[in-house]
Each structure stands twice: as structure tokens, then as C-alpha cells.
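Colleague: this is the structure alone, sequence omitted:
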């Protein structure tokens, strides 16, 4: 249950901007949630806006007071602690609305879709190009975090979408603290 929250604000410096620091912070949260096998802490971005870098500089973690205390007892902020200002664990306001914070993945590259079609259907490059025109590419306009994959060491964009919901929906979060249907308080 997400009865409490804690805010983690990144503080940029001349060498490192807020979007980069927020990506590093979120990557560390992901690693901690995976290592500790935690699925009852959710994340949100109170500074969210619909533009590519519109996540702001604030990461809010939601959970029970006990779960948040347990996470904070771990040393998961190592290496970024100087760039993070953290609030105390606080009860969620009664007037809070409900919001789903989810990861959105896009199959945006026509070339990638063509290669996939060639592999699956045994087509030539020309046949795949006729079947999949360049106009199928979608340009995501959602805000995102740049993260580094622990398994491949490659950088990728994690697109975030936040949607207000009329009713709270309990459940478990994924290893990013996100969900397709579980809500977190929004205020």
C-alpha cells in the first residue's frame, strides 16, 4: 500500500545536468529494487510534462512507511548522494489523486521492423521495404530517462507516461517501480 512517500530531488552542477542525474538516480533505484527483490515501492515524477525532457528534477517514491524505511537502510545512493536532497518519509495527503506511472516502449525504426520481417518471413530487403514504408516510424514525444543496461552496458531511453486514474488500484510494481495498472498518489 502506498500510504507514504519520500522525495528525492537531484541537484545539478556545472558538469552534470538534472536529466542526467535523474537518469543515474533512477538507474540506482532500479538496481536496488532488483537486488532486494522489492515490488511494493512505486515511483512517480511530480515535475512530469509531455515533452522529451519533461520529468523535472524530482523522483518521488511511494510505499508503506516500513517499506520505504527498509529501502533507505540500504546504501543504494552510493556515488550520487552529493547530488540528491531527500525529504523525510511523509504520509500521503488525503486529497491526493491517483495516477498510473508506466514505461512505454516504441518500435520506432523502420529499418528494424524491416529486418525483423525479413527474418520472420524470409523476405528480401526489397520485399520488406515495400511492405514497411518509412512512414511507419513513430517519433515518441514522451519524456524519458537515459539509462545504462546492466546486462549489455548499452544506453537506452526509458519512456515514461503518467495518467490520472479515477480510482486507486493496488498491486505490485515492476523492477523500475512502475506498473501498467497499479496507481500511486499524485499531488
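Modeller: Okay, I see it. These figures come from a predicted structure and were not determined experimentally. Numbers count the residues shown, from 1 in each chain.
Colleague: from here on, contacts and neighbour counts on C-alpha atoms
Modeller: Will do.
Colleague: give me the most central residue, this protein.
Modeller: Taking CA atoms, centre = their mean, the centroid of the chain lies closest to residue 160, which sits 5.4 Å from it.
Colleague: nearest residue to that residue other than its sequence neighbours?
Modeller: Nearest non-adjacent residue to residue 160, counting by CA to CA, 6 or more residues apart in numbering: residue 103, 4.9 Å away.
Colleague: and the lengthiest strand in the chain, what does it pack onto?
Modeller: Ordering each strand of the chain by length in residues (DSSP state E) puts strand 155-165 first. Under the contact criterion of 3 or more CA pairs under 8 Å, 6 or more residues apart in numbering; DSSP states H and E, strand 155-165 touches strand 97-104, strand 144-148.
Colleague: show me what contacts the residue nearest to the centre of the chain?
Modeller: 101, 102, 103, 104, 142, 143, 144, 145 (CA atoms under 8 Å, 6 or more residues apart in numbering).
Colleague: in the longest helix anywhere in the chain, what's buried?
Modeller: Taking DSSP state H as the criterion, the chain has its longest helix at helix 18-35. By neighbour count on 16 or more other CA atoms under 10 Å, the buried set for helix 18-35 is 18-33.
Colleague: and it, what other elements does it pack with?
Modeller: Applying 3+ CA pairs under 8 Å, 6+ apart, one finds that helix 18-35 contacts strand 4-10, strand 58-63, strand 144-148.
Colleague: measure how far it is from the centre of its chain, please.
Modeller: 9 Å (CA atoms, centre = their mean, to the nearest Å).
Colleague: tell me the angle of it relative to strand 4-10?
Modeller: Put simply, helix 18-35 runs at 140 degrees to strand 4-10, going by axes from the mean of the first three to the mean of the last three CA atoms, to 10 degrees.
Colleague: tell me which helix or strand comes right after helix 18-35.
Modeller: Sequence-wise, the next helix or strand downstream of helix 18-35 (DSSP states H and E) is strand 42-44.
Colleague: rewinding a little: could you export the contacts of residue 160 as TSV, including neighbour count and distance to residue 128?
Modeller: Formatted as TSV, these follow (neighbours: other CA atoms under 10 Å; distance: CA to CA, whole Å):
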residue	neighbour count	distance to residue 128
101	24	35
102	24	32
103	17	29
104	14	26
142	19	29
143	20	31
144	23	30
145	23	32
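Colleague: second structure for comparison follows:
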């Protein structure tokens, strides 16, 4: 994680660019590239210089400006960027109805009110499923770490075991 690429985009293409990143990482079965979100319209990809250069060329991402591969500054901190999920969701409500745990409209309304009340107040990125074409939110949580931890990232560039460098 000693190098990074910075991607800057307009507000209306964030979902499109992040989906492109996900597809590149998934098709390459890549587990050594992490993603961070330093600001609203900026994404950083973290890995080794060789991996970043081979995976992300000027033509691999559209509708954005991509920097050259740069070295991570020495005076940075580290953090995990993890996916978090709500304990209450529409799909869970659907399963409750199917099992018979929600019987009346009042119970359904009560569940939906709790769903809204207990919403997630974290960073999120809107995604679009390639299979169903439905939009959904991927909620993220940044947890600071006192030191760098090496591990694997998923095809979204997130990890429960590996940290990414955080810097301005």
C-alpha cells in the first residue's frame, strides 16, 4: 500500500466510476487494491506501483480524471474502510412476511418506521447492480487504526482485515 492513484470526477458520475472500479477488480480477481474516499468527488486506489499501473490505465476508467501513480506520504495514518449493513431492510421485511412473522398492516408499518428510525448515518456510495440493474446503497464505516495492517480486499476495495493510508 505504498502507492496510490487519485480519481477525480463530476457529481453525476460517481456511481458509474465506482462501478467501473468494481468490475476491474472483480474481473482481475484482485485482492490487493484498497479504496478510500478523501472527499465527495474523489476516490483513491491504494496498492503497489506495479499493480496500479497494470490494472488502471488512462483508458480503463471513463468520465473522470486519473492521476499518475504516486507514492503515499510518509506521515499518514491508517484506517479500515468496512461495509456496514442495517439490521432492518426491505428484504428482511419480505422474509418476515413470508415466514408469517408480520401479520398485519400495523406490524408492517411499525417495522418500516423502525427501519427509518434506526437508519445508518454513515458514508455511503450508490451502486447499480449489473445483474438486476437496481440501484442500492453500500454503506461504509471508517475505523482508524494505530498501525498498518496487511490483508485482503474484496472486489469493492473494502476490507475488515487490511488498512489503507489516510492523508490529505
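Modeller: On my side now, so go ahead. Nothing here was measured: the structure is a model prediction, and the numbers come from that model.
Colleague: where does the TM-score land?
Modeller: After superposition, the two chains reach a TM-score (TM-score structural alignment, normalised by the length of the second structure) of 0.86; 164 aligned residues with a CA RMSD of 2.3 Å.
Colleague: circling back to that earlier point, compare the helices and strands packed on strand 155-165 of the first structure and give me the one nearest residue 117 of the first structure.
Modeller: With distances scored as CA to CA, the stretch of those nearest to residue 117 of the first structure is strand 97-104 (22.3 Å).
Colleague: which residue numbers in the second structure go with the closest one?
Modeller: Alignment of strand 97-104 of the first structure against the second structure: residues 77-84, by TM-score structural alignment.
Colleague: average offset of the matching stretch relative to the first structure?
Modeller: With mean CA distance after the TM-score superposition for the first structure, stretch 77-84 of the second structure departs from the first structure by a mean of 1.0 Å once superposed.
Colleague: coming back round to it: what comes into contact with the helix or strand following the longest strand of the first structure?
Modeller: On the C-terminal side of strand 155-165 of the first structure, the closest following helix or strand by DSSP H and E is strand 183-186. With contacts defined as CA under 8 Å, 6+ apart, strand 183-186 of the first structure is touched by 2, 42-44, 46, 62, 92, 96-101, 165, 168-170.
Colleague: how does it look with 6 Å?
Modeller: By CA atoms under 6 Å, 6 or more residues apart in numbering, the surrounding residues in contact with strand 183-186 of the first structure are 96, 97, 98, 99, 100, 168, 169.
Colleague: just stretch 64-82 of the first structure next, same as before
Modeller: Contact with stretch 64-82 of the first structure is made by 1, 2, 3, 4, 32, as judged by CA under 6 Å, 6+ apart.
Colleague: and if we set it to 7 Å?
Modeller: Contacts to stretch 64-82 of the first structure, defined as CA atoms under 7 Å, 6 or more residues apart in numbering, come from residues 1, 2, 3, 4, 28, 29, 32, 89.
Colleague: neighbours around the nearest residue to the fourth one once chain neighbours are set aside, how many?
Modeller: Pointing back at residue 4 of the first structure there. Spatial nearest neighbour of residue 4 of the first structure, excluding adjacent residues (CA to CA, 6+ apart): residue 91 at 4.3 Å. Applying other CA atoms under 10 Å, we find 15 residues neighbouring residue 91 of the first structure.
Colleague: any idea how far residue 91 of the first structure is from residue 146 of the first structure?
Modeller: 30 Å (CA to CA, to the nearest Å).
Colleague: repeat that for residue 126 of the first structure.
Modeller: Using CA to CA, residue 126 of the first structure is found at 34 Å from residue 146 of the first structure.
Colleague: looking at those two, which has the bigger crowd around it?
Modeller: Each of residue 126 of the first structure and residue 146 has its neighbours counted (other CA under 10 Å); residue 146 has more, 18 against 11.
Colleague: what's the counterpart of the more buried one in the second structure?
Modeller: Residue pairing (TM-score structural alignment): residue 146 of the first structure is matched to residue 126 of the second structure.
Colleague: surely its match is in contact with residue 139?
Modeller: No: contact between residue 126 of the second structure and residue 139 fails when scored by CA atoms under 7 Å: they sit 8.6 Å apart.
Colleague: returning to what we had before: which other residues reach the match of strand 97-104 of the first structure?
Modeller: Here stretch 77-84 of the second structure makes contact (CA under 7 Å, 6+ apart) with 138-148, 158-160, 162-167.
Colleague: type out the ChimeraX command that picks the buried ones from these.
Modeller: Selecting only the buried entries of these in ChimeraX, with 16+ other CA under 10 Å as the criterion:
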select :138,139,140,142,158,159,162,163,164,165,166
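Colleague: helix or strand for residue 68 of the first structure, which one?
Modeller: Per DSSP H and E, residue 68 of the first structure falls inside helix 65-72.
Colleague: can you name the element that comes right after that helix?
Modeller: strand 84-86.
Colleague: what range does that next one cover in the second structure?
Modeller: Under the criterion TM-score structural alignment, strand 84-86 of the first structure matches residues 64-66.
Colleague: list the contacts for the closest residue to residue 88 of the first structure other than its chain neighbours?
Modeller: Of all residues not flanking residue 88 of the first structure in the chain, residue 6 sits nearest, at 6.1 Å (CA to CA, 6+ apart). Residue 6 of the first structure makes contact with 60, 61, 62, 87, 88, 89, 90 under the criterion CA under 7 Å, 6+ apart.
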